[in-house]
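[1] Got a predicted structure plus its sequence, pasted below:
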Amino acid sequence: MIYYKFFKRRTVIGMLAEKTRKLQDTDIRLQEEVDLRQMDKELEESIAASKEEIKTLKGRGK
């Protein structure tokens, strides 16, 4: 009976540890995705600013 309780407790701790690892992996992947989306947004803003600057420079040249 004591062995069963010990084994059951170890199994539960192992399952919790595995779920924690999976959640951490998911959290890391989600954070990477958020970082990539932020970089995409910054690149789009930079491209838009560059296009505006090109238009301004073309306007001055005429």
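    Sure, I can see it. Residues are numbered from 1 along each chain as shown.
[2] only C-alpha atoms for contact and neighbour calcs from this point on.
    Fine.
[3] mind listing the helices for the chain?
    2-61 (DSSP state H).
[4] center of it, which residue is that?
    Q31 (2.0 Å; C-alpha atoms, centre = their mean).
[5] could you measure it against K55, distance?
    The spacing between Q31 and K55, counted by C-alpha to C-alpha, to the nearest Å, is 36 Å.
[6] same deal with D27?
    42 Å.
[7] What of T11?
    Note on T11: its distance to K55, by C-alpha to C-alpha, is 66 Å.
[8] same question, I2
    79 Å.
[9] here's the one I want to compare it with:
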Amino acid sequence: MFGLPYRLFISGMGLLIALLAVTGLLIWLKKRRAGKSRPRRRRPLAAETGESGERLHSP
């Protein structure tokens, strides 16, 4: 309908969408692996600690 430049543009947009899907998946996998490798420590709330920072009771 619009010729070769239009077809090239549409093909490029299709490749761009596919590339975004792949990179999004790679970023998600990287974040997921990073979250599993290090354990998360919960910081005690202010009400659970004394002024010296010692825990008053264990949960």
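    Ah, there it is. Quantities reported herein were computed from a predicted structural model and do not represent experimental measurements.
[10] re earlier: more neighbours: I2 and K55 of the first structure, which one.
    K55 (12 against 7; other C-alpha atoms under 10 Å).
[11] what does that one align to in the second structure?
    Under the alignment (TM-score structural alignment), K55 of the first structure maps onto nothing in the second structure.
[12] residues contacting K55 of the first structure?
    By C-alpha atoms under 8 Å, 6 or more residues apart in numbering, the contact set of K55 of the first structure is empty.
[13] what's the burial count for A49 of the first structure?
    Around A49 of the first structure there are 12 residues (other C-alpha under 10 Å).
[14] Any idea how many residues pack against L20 of the second structure?
    Look at L20 of the second structure: counted by other C-alpha under 10 Å, it has 11 neighbours.
[15] what does M39 of the first structure give?
    Counted with other C-alpha under 10 Å, residues neighbouring M39 of the first structure total 12.
[16] and it, how far is that from E33 of the first structure?
    For M39 of the first structure, the distance to E33 of the first structure - C-alpha to C-alpha - is 10 Å.
[17] just T26 of the first structure next, same as before
    With C-alpha to C-alpha as the criterion, T26 of the first structure and E33 of the first structure are 11 Å apart.
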